[in-house]
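Engineer: this one's sequence-less:
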């Protein structure tokens, strides 16, 4: 059976709920809810499993905190014997407008500490990532406060409808691969 690891990046703890940096967690929560599955507290993270047309899908919300996300990713890839081509990391992105979704097959970490740690632990940047725009409406020097700030009601009105699209991207990635999915979704405005 083909296995896929879908990782949503974020930080554990109530103080991080609904923050921009936890957008990856929020999308996995939406996917789990739509799939009628729940997360269990396991080694290095909260894990839920489902299958899509005979393919096993493991959802992972690392409990290592953002800057050590690579440890959780490596552990679950090794434990489940998952090929790097079947890894998808969902991450918040300051460089994209709020709610913009961009799937990439590889690339730099763009200064994102979670992606940076995954890249250093795996020894490559050749893994798929779904970047989710969180906007950058902050004053100079206020980046950390922005990223760790909570979404307001207006922002959630923009973002929440995108969760369904992000779930469609995950399903397409599992069923059709990254290249097909990039072509299908990255063009859409």
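Structural biologist: Done, it's in. Only a predicted model underlies this, so the values are computations on that prediction, with no experimental measurement involved. Residues are numbered from 1 along each chain as shown.
Engineer: only C-alpha atoms for contact and neighbour calcs from this point on.
Structural biologist: OK.
Engineer: Okay, helices next: where are they in this structure?
Structural biologist: Here the chain has its helices, by DSSP state H, at 23-35, 69-80, 113-122, 143-147, 153-185.
Engineer: What I need now is those written out in a markdown table, including mean neighbour count and distance to residue 15 for each item.
Structural biologist: Converted to a markdown table, the helices of the chain look like this (neighbours: other Cα atoms under 10 Å; distance: least, Cα to Cα, whole Å):
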| stretch | mean neighbour count | distance to residue 15 |
| --- | --- | --- |
| helix 23-35 | 20 | 14 |
| helix 69-80 | 18 | 18 |
| helix 113-122 | 19 | 18 |
| helix 143-147 | 15 | 13 |
| helix 153-185 | 17 | 17 |
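Engineer: And the contacts of stretch 139-148?
Structural biologist: 16, 19-21, 136-138 (Cα atoms under 8 Å, 6 or more residues apart in numbering).
Engineer: Can you get me a residue count around residue 138?
Structural biologist: Residue 138 has 12 neighbours, counted by other Cα atoms under 10 Å.
Engineer: ugh, typo on my part, it should be residue 55
Structural biologist: Per other Cα under 10 Å, the neighbour tally for residue 55 reads 14.
Engineer: which residues touch it?
Structural biologist: Here residue 55 is in contact with 1-4, 174 (Cα under 8 Å, 6+ apart).
Engineer: Let me know the closest of these to residue 109.
Structural biologist: Closest approach between the contacts of residue 55 and residue 109, by Cα to Cα: residue 4, at 21.2 Å.
Engineer: my guess is that closest one meets residue 57, correct?
Structural biologist: Yes. Counting by Cα atoms under 8 Å, residue 57 is a contact partner of residue 4 at 4.9 Å.
Engineer: Use this one as the comparison:
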């Protein structure tokens, strides 16, 4: 059975639950609700498992904090023998307009410390990433504070309206592979 690893980046702990930087955790929590599965704390992460389209899927919320996410990703890739082409990393992106998404097969970290850590640990930037725009207001320009601020009510309302489509995009990657997914959802 083909194995996939879906990584939602974020920071563990109640203080970070509703922050912009935790969009990866938010999306994985929505997936767990849709499929009625629970996360269990294990080494370097909260883990949940499911089968979809005759594929084994491991959901991972790293507990190593954003700046050390790569440690968790590498551990679970090795432990579950998951190929690089079968991982997708969900993260926030301050350079994308709020609510927009970008799916890429490879690329740089864009200054994102979680992505930097993953690239350092797995020794490549050639992995699939799903970036969700958090729309940094460049007048604020203190990125650290901005990404660690709580979502505004209207942002949460928007996310709750769009999460089904976001989940469909992620599961399209598992079912249809990356190129077909990009073609299907290019106009998100």
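Structural biologist: Okay, I see it. Keep in mind it's a predicted model, so treat the numbers as computed, not measured.
Engineer: Could I get the TM-score for this pair?
Structural biologist: TM-score of the superposed chains, computed with TM-score structural alignment, normalised by the length of the second structure, equals 0.97; 188 aligned residues with a Cα RMSD of 1.0 Å.
Engineer: related to what we said a few turns ago, looking only at neighbour counts, state which of residue 4 and residue 57 of the first structure leads.
Structural biologist: Taking neighbours as other Cα under 10 Å, residue 4 of the first structure and residue 57 compare with residue 4 leading, 25 against 20.
Engineer: any idea how far that one lies from residue 28 of the first structure?
Structural biologist: 14 Å (Cα to Cα, to the nearest Å).
Engineer: got it, and residue 157 of the first structure?
Structural biologist: 18 Å.
Engineer: ok, residue 155 of the first structure to residue 81 of the first structure distance?
Structural biologist: Taking Cα to Cα, one finds residue 155 of the first structure at 38 Å from residue 81 of the first structure.
Engineer: next one: residue 30 of the first structure
Structural biologist: Using Cα to Cα, residue 30 of the first structure is found at 26 Å from residue 81 of the first structure.
Engineer: and residue 89 of the second structure, how many neighbours?
Structural biologist: Number of residues near residue 89 of the second structure (other Cα under 10 Å) recorded here: 22.
Engineer: what's near enough to touch the residue lying closest to residue 55 of the first structure once chain neighbours are set aside?
Structural biologist: Excluding its sequence neighbours, the residue lying closest to residue 55 of the first structure (Cα to Cα, 6 or more residues apart in numbering) is residue 2, at 5.1 Å. Residues counted as contacts of residue 2 of the first structure (Cα under 8 Å, 6+ apart) are 54-56.
Engineer: Dump the residues you listed into a markdown table; add distance to residue 113 of the first structure as well.
Structural biologist: Output for the contacts of residue 2 of the first structure, formatted as a markdown table (distance: Cα to Cα, whole Å):
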| residue | distance to residue 113 of the first structure |
| --- | --- |
| 54 | 34 |
| 55 | 30 |
| 56 | 28 |
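Engineer: Surely residue 92 of the second structure touches residue 129?
Structural biologist: No. Residue 92 of the second structure is beyond contact range of residue 129, at 10.3 Å (criterion: Cα under 8 Å).
Engineer: overlap in contacts of residue 4 and residue 57 of the first structure?
Structural biologist: residue 174.
Engineer: you'd agree residue 51 of the second structure is up against residue 59?
Structural biologist: No. Checked against Cα under 8 Å, the pair residue 51 of the second structure and residue 59 is beyond contact range at 11.0 Å.
Engineer: okay, those two: which has more neighbours?
Structural biologist: Each of residue 51 of the second structure and residue 59 has its neighbours counted (other Cα under 10 Å); residue 59 has more, 23 against 13.
Engineer: What's the separation between that one and residue 144 of the second structure?
Structural biologist: In this view, residue 59 of the second structure and residue 144 of the second structure are 26 Å apart by Cα to Cα.
Engineer: which one of the contacts of residue 2 of the first structure sits closest to residue 187 of the first structure?
Structural biologist: In terms of Cα to Cα, no member of those lies closer to residue 187 of the first structure than residue 55, at 26.4 Å.
Engineer: which residue in the first structure lines up with residue 16 of the second structure?
Structural biologist: Aligned counterpart of residue 16 of the second structure in the first structure: residue 16 (TM-score structural alignment).
Engineer: That match: neighbour count?
Structural biologist: Neighbours of residue 16 of the first structure (other Cα under 10 Å): 15.
Engineer: what do you get for the one 3 residues further on?
Structural biologist: Using other Cα under 10 Å, the number of residues around residue 19 of the first structure comes to 20.
Engineer: I'd say it and residue 152 touch.
Structural biologist: No. Counting by Cα under 8 Å, residue 19 of the first structure does not reach residue 152; the two are 9.4 Å apart.
Engineer: Stretch 69-89 of the first structure spans what distance, first to last residue?
Structural biologist: By Cα to Cα, one end of stretch 69-89 of the first structure lies 10 Å from the other end.
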